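Student: just coords:
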């Protein structure tokens, strides 16, 4: 069957055409202008054989069909005194970027800038130490001093995927202050670990970090999925953060990321029920503090949108009925790349 069919609707970044009729919202990395009722325009999956949810790396697996990302900007010619600053998140892609920068530029003019939220998984800090030693570059650690829950109380706002004050206060502000105090934008290059699956995020990232120029090494060929970098780190004797092995898509905030989706929070309930319980209590405390119900998550079943408290998600997840929550909604990590009002 031909895949070049007249689209019946236009593509939307937050709508997965495979599950459009169910009203579920997902990230879809397709670049097609639309889809046919039987054939998905973004990956050519035949919907008559089986329903399927698109993931960030499906395009690698589907016959090598990788739509080209937004062309990379011409690489800047670095001079001897240029300072190179990879933004270190303690995740595997920030390590991949840092290694590429060190290999290309040497160690002397590289700063690994890490904003500590005081909420990372314990094994992330082990990874930081091991990775820094292997790279031969010490981490430059900046911190606000508060945790995400403390920021929520101070700001009187419960963070969620649309608006996350913890990202702004604990990562963006402290990194920008360090850059202002210690660098000259004319002789400094920032590096961000967003890869080729999310080229649409590049313009917003560049605007947010201006006047510092930003480069995106993982957006340039060869296009590698995250699993590649996990294998690469193990091959050199560097064990990645255990959160990946434990089934998380992103190794940030111990799994309790307010930008995460229903699937990530349900996974946290199974993997670390005590941390989940602390956030369930915090969510209830924030509702009491603000005098109205607030929630980290939203329930979008049937096309409607309603608050989904963590207590309700817990009961649904414990029932074992995956139809009661969205098992594909993992959300995304955007602390260092989205503006305070940006979507994850």
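Tutor: Arrived safely. Keep in mind that what you see is a predicted model, and the values were worked out from it rather than measured.

Student: alpha carbons only for contacts and neighbour counts from here, please
Tutor: Fine.

Student: Can you show me the strands along this protein?
Tutor: For the chain, the strands defined by DSSP state E occupy 83-88, 112-115, 139-142, 188-191, 214-215, 297-299, 306-308.

Student: Put this next to the first one:
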């Protein structure tokens, strides 16, 4: 008889600290002989996902501590298991595909337990009351919180194919909101938390541009100032008005800037490596931006036991603000094969931070992934916040209005109000012909500084190298200036560069 079956108490581990604690509590209450530990992963990428690997390691260490084997379940035929799932109380609540697949695999396993072992399974999940998240006893983005709601799980297992399955949520039922689960796991059990369970620190990669400024504001509103940082790596070539803008944004948001300095200028990096940065390779960006960022992030992990989540201000191109933007939005995913160049850049950044740190670091792009496509960050900053944009965005407009500069007027007529990005005061070595033609037309003094820097390097190392290339050969800024003077700057002003800006544009 089904009612006479002996119960088997199964702790369902999702990969986080609350399910680990519930597993320990279940075994303590019912004994090892009457308990089992099952790990269901809900990571979309499966076994190759670094997050899956980290949480699997954690779950294995928890199982070893408890003294029971960790059961992994897999059933490739679960799609044939049909469940008319719905939650009438929460009409907008749904199970994600990966979660539903894992729960169906769990159901298939439970039916085998009933059929072959004549045992009645009772499930225990690590879902926790919201108060535990609010009082910071658990990470705001814990795996269990992302799994599925309590009511969803209850509804799902009430509709199990042959007979409903009893489901318990000990932390919710006991409502011991002051229980410090992370402290117990780390200090009493001696088990290091996986990165998904570490306290998150949300970091706006603050470049001095409008996109990163708005994303910083959005991030602080979402997670609170106490959980956020404004991060700026200074190359010492920054335009002074960028620094003014950043200070004003920092004051408006109410969050101080964390500024990191290597101490060298890009030129000094070129001399150290005996290599002049150019539109193909920029050691200045690698050393002054990327390397300093990685060092800082690893120090956060090692010294403060925090898990960084990076926020970038990359946005889709202006064409996404047309009337059909709601349709295009569906295609604006962070994919390497996206038709949008900015989205491809975001995909490259995400890939970089997944592979180069000691452990992968999550990166997010709200202007592409979350916020509405027609968001006017520049307009909001200027007219709602009352903060003037960095002059690099409007350099052509100012030159045209204040000095009546003919070339500047033509740039503005073509919709080019300034530089495409605001890093390194216009002296970015990853810039192409249009970038340097614009620099020469608007800020000839800065162009001259860069030209002299290039000539100094060539003379010092006796190398025929240059920032730009033409017909596969070196093409110096001096040669380019002479050609512009002879042929006219306009020839180069209105043809977009096909070069990719360096990571300074994003960090």
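Tutor: Arrived safely, thanks for sending. Since the model is a prediction, treat every value here as computed from it, not as a measurement.

Student: Dump the strands of the first structure to a markdown table, plus distance to residue 131 of the first structure and mean neighbour count.
Tutor: Below are the strands of the first structure laid out as a markdown table (distance: least, CA to CA, whole Å; neighbours: other CA atoms under 10 Å):
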| stretch | distance to residue 131 of the first structure | mean neighbour count |
| --- | --- | --- |
| strand 83-88 | 11 | 24 |
| strand 112-115 | 11 | 21 |
| strand 139-142 | 9 | 16 |
| strand 188-191 | 17 | 20 |
| strand 214-215 | 21 | 23 |
| strand 297-299 | 33 | 19 |
| strand 306-308 | 38 | 15 |
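
Student: how about these in a markdown table, adding distance to residue 262 of the first structure?
Tutor: Output for these, formatted as a markdown table (distance: least, CA to CA, whole Å):
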| stretch | distance to residue 262 of the first structure |
| --- | --- |
| strand 83-88 | 26 |
| strand 112-115 | 26 |
| strand 139-142 | 30 |
| strand 188-191 | 30 |
| strand 214-215 | 32 |
| strand 297-299 | 7 |
| strand 306-308 | 9 |
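
Student: Can you say which of those is nearest to residue 255 of the first structure?
Tutor: strand 297-299 (14.2 Å; CA to CA).

Student: out of the strands of the first structure, nearest to residue 204 of the first structure?
Tutor: Proximity to residue 204 of the first structure (CA to CA) singles out strand 214-215 among the strands of the first structure, at 11.0 Å.

Student: which bit of the first structure covers stretch 246-260 of the second structure?
Tutor: Aligned using TM-score structural alignment, stretch 246-260 of the second structure spans residues 128-142 in the first structure.

Student: For residue 201 of the first structure, which of the strands of the first structure is the nearest?
Tutor: strand 214-215 (12.3 Å).

Student: so the closest one matches what in the second structure?
Tutor: On the basis of TM-score structural alignment, strand 214-215 of the first structure is assigned to residues 363-364 in the second structure.

Student: Comparing that stretch with the first structure, how large is the average distance?
Tutor: Taken over the aligned residues, the distance from stretch 363-364 of the second structure to the first structure averages 0.8 Å (mean CA distance after the TM-score superposition for the first structure).

Student: neighbouring contacts of that stretch?
Tutor: 309-312, 349-350, 353 (CA atoms under 8 Å, 6 or more residues apart in numbering).

Student: So which of the strands of the first structure is nearest residue 316 of the first structure?
Tutor: Nearest to residue 316 of the first structure, of all those, is strand 306-308, at 10.6 Å by CA to CA.

Student: which position in the first structure aligns with residue 52 of the second structure?
Tutor: Aligned partner of residue 52 of the second structure by TM-score structural alignment: none.

Student: Excluding chain neighbours, what is closest to the residue minimising distance to the centre of the second structure?
Tutor: With the centre of the second structure defined as its mean C-alpha position, the nearest residue by CA atoms, centre = their mean is residue 363, 1.2 Å away. Nearest non-adjacent residue to residue 363 of the second structure, counting by CA to CA, 6 or more residues apart in numbering: residue 310, 4.6 Å away.

Student: Please pull up the equivalent of the one you found in the first structure.
Tutor: In the first structure, residue 310 of the second structure lines up with residue 190, judged by TM-score structural alignment.

Student: Could you do residue 72 of the second structure as well?
Tutor: In the first structure, residue 72 of the second structure lands on no residue (TM-score structural alignment).

Student: What sits closest to residue 72 of the second structure if chain neighbours are left out?
Tutor: Leaving aside its chain neighbours, residue 72 of the second structure sits nearest to residue 39 (5.6 Å; criterion: CA to CA, 6+ apart).

Student: Run a quick neighbour tally on the one you found.
Tutor: When neighbours are counted by other CA atoms under 10 Å, residue 39 of the second structure registers 22.

Student: max-length helix in the first structure?
Tutor: For the first structure, the helix that runs over the most residues, judged by DSSP state H, is helix 273-290.

Student: list the helices and strands it packs on?
Tutor: Judged by 3 or more CA pairs under 8 Å, 6 or more residues apart in numbering; DSSP states H and E, helix 273-290 of the first structure is in contact with helix 148-155, helix 262-271, helix 310-318.

Student: what comes up buried for stretch 228-247 of the first structure?
Tutor: 229-230, 232-233, 239-243 (16 or more other CA atoms under 10 Å).

Student: Tell me the one among those nearest to residue 249 of the first structure.
Tutor: residue 243 (8.2 Å).

Student: follow-up on the earlier one: make CSV out of the helices and strands packed on helix 273-290 of the first structure and add distance to residue 172 of the first structure.
Tutor: CSV is the format used below for these (distance: least, CA to CA, whole Å):
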stretch, distance to residue 172 of the first structure
helix 148-155, 13
helix 262-271, 23
helix 310-318, 27
